[in-house]
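>>> Next comes the sequence, and after it the predicted model I'd like to discuss.
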Amino acid sequence: MGRHIYICDDEAGILRYLQKMLLSQGYEVEVFSSPLRLLRHLEEGAAEEPAGLLLLDMKMPELDGIDTLRRVRELRPQLMVVMMTGHGTIDSAVEAMKLGAYDYLSKPFPQEKLFTLVRHCFEREQLIEENRQLRSELKNQVDPGTIIAESPAFRKVIDLAVRVAATDSNVLILGESGTGKEVVARAVHRASHRNEQRFLAVNCAALAETLLESQLFGHVRGAFTGAGQNQKGILEEAHGGTLFLDEIGDVSPALQAKLLRVLQEGEFIAVGATRPKRVNVRFIAATNKDLEKEVAAGRFREDLFYRLNVIGLSLPPLRERSEDIEPLALHFLSKMIPKTGSSVRRIDAEALAALRAYAWPGNVRELENVIERGTILADGEVMTPEALPLKLTGCARPPVAEDGPLPLREAERRQIVLALRETVWNKSQAAILLGITRKTLDRKIKEFDLSPAAAGDLS
C-alpha cells in the first residue's frame, strides 16, 4: 500500500497545515483544493499508482463529501477514506461509513489524534495485504504445479487441508509411503498464521529411541555420555511454528507418553533436566500404518492417537488418482531439466500411456524417480518408452512361450537378457532398467552364464 496520502479540502490553510504535519511524519502527501480536481486525478491516474489514504472534507462548494466519496469508491475502491468535518452530524458520519469510509475526524482535531488514526489506517491495510498474500500463497500451495490435485480423490483432501490451515488443530496425515505426506504438511504450515515461524520435520523411524528423545526434547550437560553441553531440542526450536512428526507410528510407548504430555500440557522436560519448559507448537503427524489397528493391538496409545487425530487427512495412493499422473510427470520433467541438464522437453504419448498404466507401488516418489531417470537416459528432446524402466513398458510383461508361461527361472533370464540387449551390455543402465543393484546384476549374469553375445539371443 505504501505511505501515500491524498488530502481534499477547500480551505487552503487546512491543506497547508495537514500537509506540513504529515510530511513531518514521513508520509507522501498530495493536496487538492477541489473535489473535481481530485476525481479527475484519480480517474486519469495510472493503475499502478499507490492506493494509500484519502482525508476528505465533508463540506465543499463544488461537490459535498458524501457525493465525492461515492465517486471515489467507484474509481478507487481500494483507497482508504477518512472524512473530515466541522459541521458533521452522527447521521452524516453513519452514511459515510455505510459508503465505505474507514472513520471520520471532527474539526478541530489534535495532531496526535490525526497521527494515531492515520497509523491505524495503514496498519489495517497492511493486514489486508498480508491476508491477500496468504490467500495467494495458499492458492499456490494447492494448485497444480505445487500440489497436483486434479483428481477428485486428492482434491477432496486438499480442500480439507485448506480449511484446516486456518486453525491451530493438530493434524494426522495417513497414507502409503511416497504419497506426499510431508508436502501436504508443509502446505498446511505455509497457509497458516504460523507461516513466518519455523517448520521442522523429524523422521521418527530413522532414529534410535534415545537419540530421538534427545533430538525432540534436547538435553542438559552431563545427561549422558558425550553430552558435553546443553542442547536445545527440535520442540524448543519449533516454538511458535509447526513440528512435523513423520512415521509417528514407529515411536516407542515410552516416548509416546512424553509426547502426550507436550500435547496435553504444552510443556516438556529436556533429557537430564528437572524443570519443565513450556512450548507453543502445532503438531502435524504422519504415518503409513493403520493407527487404529495399532491402538487395538496395544502398540500405540489411544489417548495420543486422539490428541493427534483432531483432523485426519487420508492421502490416496497414486494408483487411485490416475488423473494426476500425467500432470505430475510433466511437473517433475520441468523440475528435472535444470537439475540434470537434459535436453528433454516433452514426454511422448506412448510413454505417458505406460506411466498411466503402471500401478506405482512407490507412489509419487517413485514417479519422480522414474522421470528423473528418463531425463537422463532419453535421446533428444522427447522422452519415449525406451527411457523408462522395463517394468513400465511392454518388456515388463512376463515372457510367455508359445505353449504357455515360461518357468520362473527362464522368465528371469529373458528379462535380464532384454535389459542387456536394450542397453548394449551397459550393466549400470541395465541394472537401472531392471530395478536391481549392479552387484545383483553381476551375480545373475554369472549365475546364468551370460555373455555379450547372449544379449542378442532369447532362445
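Everything's here; your move.

>>> make it CA atoms for all contacts and neighbour counts henceforth
Noted.

>>> top helix in the protein by residue count?
Counting residues, the longest helix in the chain under DSSP state H turns out to be helix 111-142.

>>> State the next helix or strand along the chain beyond that one.
If you walk from helix 111-142 toward the C-terminus, the next helix or strand you reach (DSSP states H and E) is helix 152-165.

>>> tell me what that next one is packed against?
Of the remaining helices and strands, those touching helix 152-165 by 3 or more C-alpha pairs under 8 Å, 6 or more residues apart in numbering; DSSP states H and E are helix 181-190, strand 311-314.

>>> Enumerate the positions of the last one that are buried.
Yep, that's strand 311-314 we're talking about. Ile311, Gly312, Leu313, Ser314 (16 or more other C-alpha atoms under 10 Å).

>>> Tell me where the stretch 151-300 of the chain has helices.
Ranges of helices within the stretch 151-300 of the chain are 152-165, 181-190, 209-217, 234-237, 253-265, 291-296, based on DSSP state H, counting those that start in this stretch.

>>> So which of these is nearest Phe115?
The minimum distance between Phe115 and those falls on helix 181-190, with 34.2 Å, by C-alpha to C-alpha.

>>> And the contacts of that closest one?
The contact list for helix 181-190, computed with C-alpha atoms under 8 Å, 6 or more residues apart in numbering, reads 137-138, 141-142, 147, 158, 161-162, 164-165, 173-175, 195-196, 199, 242, 244, 246, 284, 286, 315.

>>> how far does it sit from the chain's center?
Helix 181-190 has its average C-alpha position 5 Å from the chain's average C-alpha position, going by C-alpha atoms, centre = their mean, to the nearest Å.

>>> Against that first model, consider the following:
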Amino acid sequence: MAKILVIDDEEAFREGLIETLVDLGAEAEGALGVNAALSMIDKKKFDVIFIDYRMPGIDGLEGIKRIQAKDGSKNTALVMITAFLDSQNTIAAMKLGAFDHLTKPVSRADIKRILDKLGSNVPPQARAPANLPDRADPYALVGNSPELREVLKLIGRLSSHDSSVLISGETGTGKELVARAIHRNSERASAPFLAINCAAIPENLLESELFGHVKGSFTGASHDRKGSFQMAEGGTLLLDEIGDMPLSLQAKLLRTLQEKEITPLGSNKSIKINVRFLAATHQNLKDMIAKKEFREDLYYRLNVVDIRLPALRERSSDLPLLARHFLDQSLLEKALPQKQFTPRALAKLSSHTWPGNIRELKNVIERASVVSNGPWIDEEDIRFLMERETRTPLQESLDLPSAIAQLEKAYILRALKEAAGNRSEAARKLGIQRQLLYTKIKEYRIDS
C-alpha cells in the first residue's frame, strides 16, 4: 500500500484529495504547509508527496527543494499541484525532479493515472535547478492546455540529459521555440544556440554552412570559415526542416553524430566537437525512409527522444493566451498604447482553423494591432481573416495560356495564404522547387 502525503493550505481540497487516495487503496495523510510536512517526513517515509504550488510562506518549488534535501526522501515521487498554471512553473517543477504536474481541479482519473504509473516503477529523476527565461521573453512557450503541458514536462525532464531530440509538428507550431526552451533549461544554457533551416539554404552551400571550409576548397573560398557545428561549440545546434537535407549530406551528418567530429569542406583533418544536436521537421520521416528519401540509420540516431508539437487547432484553449501574448509583444515593439480584444474578436479568432498555426496567429494579431483604432480590437479589425476566398472566375475570352496563368496565380496565392507567407512551405504545398515559386511570384507580381 502506497504511503502518500498531501501538502496544501486549502483544507477542503486537501481532505478531498486524501479521501480519493484512500478510496483508491492508498494510505494518505495531510499537512497544512511545508514546515509541518518536513516534521512528518522526519518521522515517516512517504512513497508519494502531492504539494501545492502557491502556499503562504514556503511555496511548492522551494518545498520540493527542501524535501529532496532530506536523506529519506531520495526516492519519493513528488507531484506538483497548482491552480495558477503557466509554462514556466511546469518546466521548473519537472527540472527539480517532480514526477508529474497537475492543475486544479484534480480529477480521480488524474490521481489513478499517477498511482498506476508509480505501480509500474517509473522512477523520478533528480535534476539541478537553473534560471528560467523571463515570461516576457519573445521565445516563451505560452499556454496551459494539456497538450502543451505534456511538451513542457518533457522539456523539464530533458534538462539534465544531452540526448539528441527530434521535434516534429506542422509548419508554424513553434518547433524552434521548443528547441530554444530545451537549450535554455539545460546545462549548456550559457553557450551558443544556433538554428539552421535546411530548406532555406541552397544545397550547394549547405555543407559549407554546417561543416565549414578551408581556403581554396571551392571557387570563392578566399579564407577559412568555421561552420555551424564549430560556432555552436559547447552549446546546441538545431537543424530545422531536417527532411530537406540532401541524402549525400545525411551520410556526413550521421558520421558527425557518431564520431563527435567534423571535417571541413576541402580539408582532410578532423576536428572534435562538443555540441548538443536537435532536429525539427514538419514531414513524416518514416514515409520518406520508405521512399528512400531519408536515411533510416540517421532517423534512429536523431530520434533518441521525440517531441511532437500539437497544431493550434488541437490546443484551441490556448488561443486567448497566445493572442494576448502576441498583442503585448506587438504593442511593445511598435510603441503603441494598450489595447484589448472584445469578446466578439476572440470568438472570431477561435472559430478559425489556423492552417498556419501559431505563426499565422502571430501575423494576424500584429496586423490587427496596427489597423485597429482606439483601445479595442473588434471583429471588424480581423474580418480579413474570415473572409471566404473568392474564386476568380475564368474569363470566357481568355486564350488557353492566359487561363492557365490565371489559375496558376490563384493556386500560388492560396498556397502562400495557407503557409502564412512562408515561401518554402508554399513551394512544398504546390509540389514545386522554391526557385520556381520565386520566379512565378515575380512573374505574377504577387506580394506575399
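Ah, there it is. Small disclaimer: the values here were computed from a predicted structure and weren't measured.

>>> TM-score for this pair?
These two chains, once laid on top of each other, score a TM-score of 0.58 by TM-score structural alignment, normalised by the length of the second structure; 282 aligned residues with a C-alpha RMSD of 3.3 Å.

>>> coming back round to it: need the helices of the stretch 151-300 of the first structure in JSON lines with mean neighbour count and distance to Val400 of the first structure, can you?
As requested, those are exported to JSON lines (neighbours: other C-alpha atoms under 10 Å; distance: least, C-alpha to C-alpha, whole Å):
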{"stretch": "helix 152-165", "mean neighbour count": "17", "distance to Val400 of the first structure": "37"}
{"stretch": "helix 181-190", "mean neighbour count": "22", "distance to Val400 of the first structure": "40"}
{"stretch": "helix 209-217", "mean neighbour count": "18", "distance to Val400 of the first structure": "49"}
{"stretch": "helix 234-237", "mean neighbour count": "21", "distance to Val400 of the first structure": "55"}
{"stretch": "helix 253-265", "mean neighbour count": "15", "distance to Val400 of the first structure": "51"}
{"stretch": "helix 291-296", "mean neighbour count": "14", "distance to Val400 of the first structure": "41"}
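
>>> Go through those and name the closest to Ala12 of the first structure.
Each of the helices of the stretch 151-300 of the first structure has some distance to Ala12 of the first structure by C-alpha to C-alpha; the shortest is helix 181-190, at 49.5 Å.

>>> Which stretch of the second structure lines up against the closest one?
When helix 181-190 of the first structure is aligned against the second structure using TM-score structural alignment, it corresponds to residues 175-184.

>>> Just give me the mean distance for the matching stretch relative to the first structure.
Between stretch 175-184 of the second structure and the aligned residues of the first structure, the post-superposition mean distance stands at 0.3 Å (mean C-alpha distance after the TM-score superposition for the first structure).

>>> can you list the helices of the stretch 151-300 of the first structure in TSV and add distance to Ala387 of the first structure?
Converted to TSV, those look like this (distance: least, C-alpha to C-alpha, whole Å):
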stretch	distance to Ala387 of the first structure
helix 152-165	29
helix 181-190	27
helix 209-217	41
helix 234-237	42
helix 253-265	46
helix 291-296	39
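
>>> So which of those is nearest Val271 of the first structure?
In terms of C-alpha to C-alpha, the element of these nearest to Val271 of the first structure is helix 209-217, at 6.3 Å.

>>> looking at the second structure, where would I find the counterpart of that closest one?
Across the second structure, the stretch matching helix 209-217 of the first structure (TM-score structural alignment) is residues 203-211.

>>> Nearest to the spatial middle of the first structure, which residue is it?
If you average the C-alpha coordinates of the first structure and look for the closest C-alpha using C-alpha atoms, centre = their mean, you land on Ala187, 2.6 Å from that point.

>>> Give me the distance between that residue and Asp143 of the first structure.
According to C-alpha to C-alpha, to the nearest Å, Ala187 of the first structure stands 11 Å off from Asp143 of the first structure.

>>> for stretch 19-37 of the first structure, the distance to its chain's centre please.
The offset between the C-alpha centroid of stretch 19-37 of the first structure and the centroid of the whole chain comes to 42 Å, using C-alpha atoms, centre = their mean.

>>> swap in stretch 355-368 of the first structure?
In terms of C-alpha atoms, centre = their mean, the gap separating the centre of stretch 355-368 of the first structure from the centre of its chain is 22 Å.

>>> Kindly report the same for stretch 363-378 of the second structure.
26 Å.

>>> Ok, stretch 417-433 of the second structure next?
Taking C-alpha atoms, centre = their mean, the mean C-alpha location of stretch 417-433 of the second structure is offset from the chain mean by 22 Å.

>>> Just the buried residues of it, please?
Here stretch 417-433 of the second structure shows Lys417, Glu418, Ala419, Ala420, Gly421, Asn422, Arg423, Ser424, Glu425, Ala426, Ala427, Lys429 as buried, counting by 16+ other C-alpha under 10 Å.

>>> Report how many residues lie close to the nearest residue to Arg346 of the first structure once chain neighbours are set aside.
Of all residues beyond its chain neighbours, the one nearest Arg346 of the first structure is Val382 (5.1 Å), with distances taken as C-alpha to C-alpha, 6 or more residues apart in numbering. By the other C-alpha atoms under 10 Å criterion, the neighbourhood of Val382 of the first structure contains 17 residues.

>>> same thing with Leu42 of the first structure?
16.

>>> Quick one: map it onto the second structure.
Counting by TM-score structural alignment, Leu42 of the first structure corresponds to no residue in the second structure and stays unaligned.

>>> Map Gly226 of the first structure onto the second structure.
The criterion is TM-score structural alignment: under it, Gly226 of the first structure has Gly220 as its aligned partner in the second structure.
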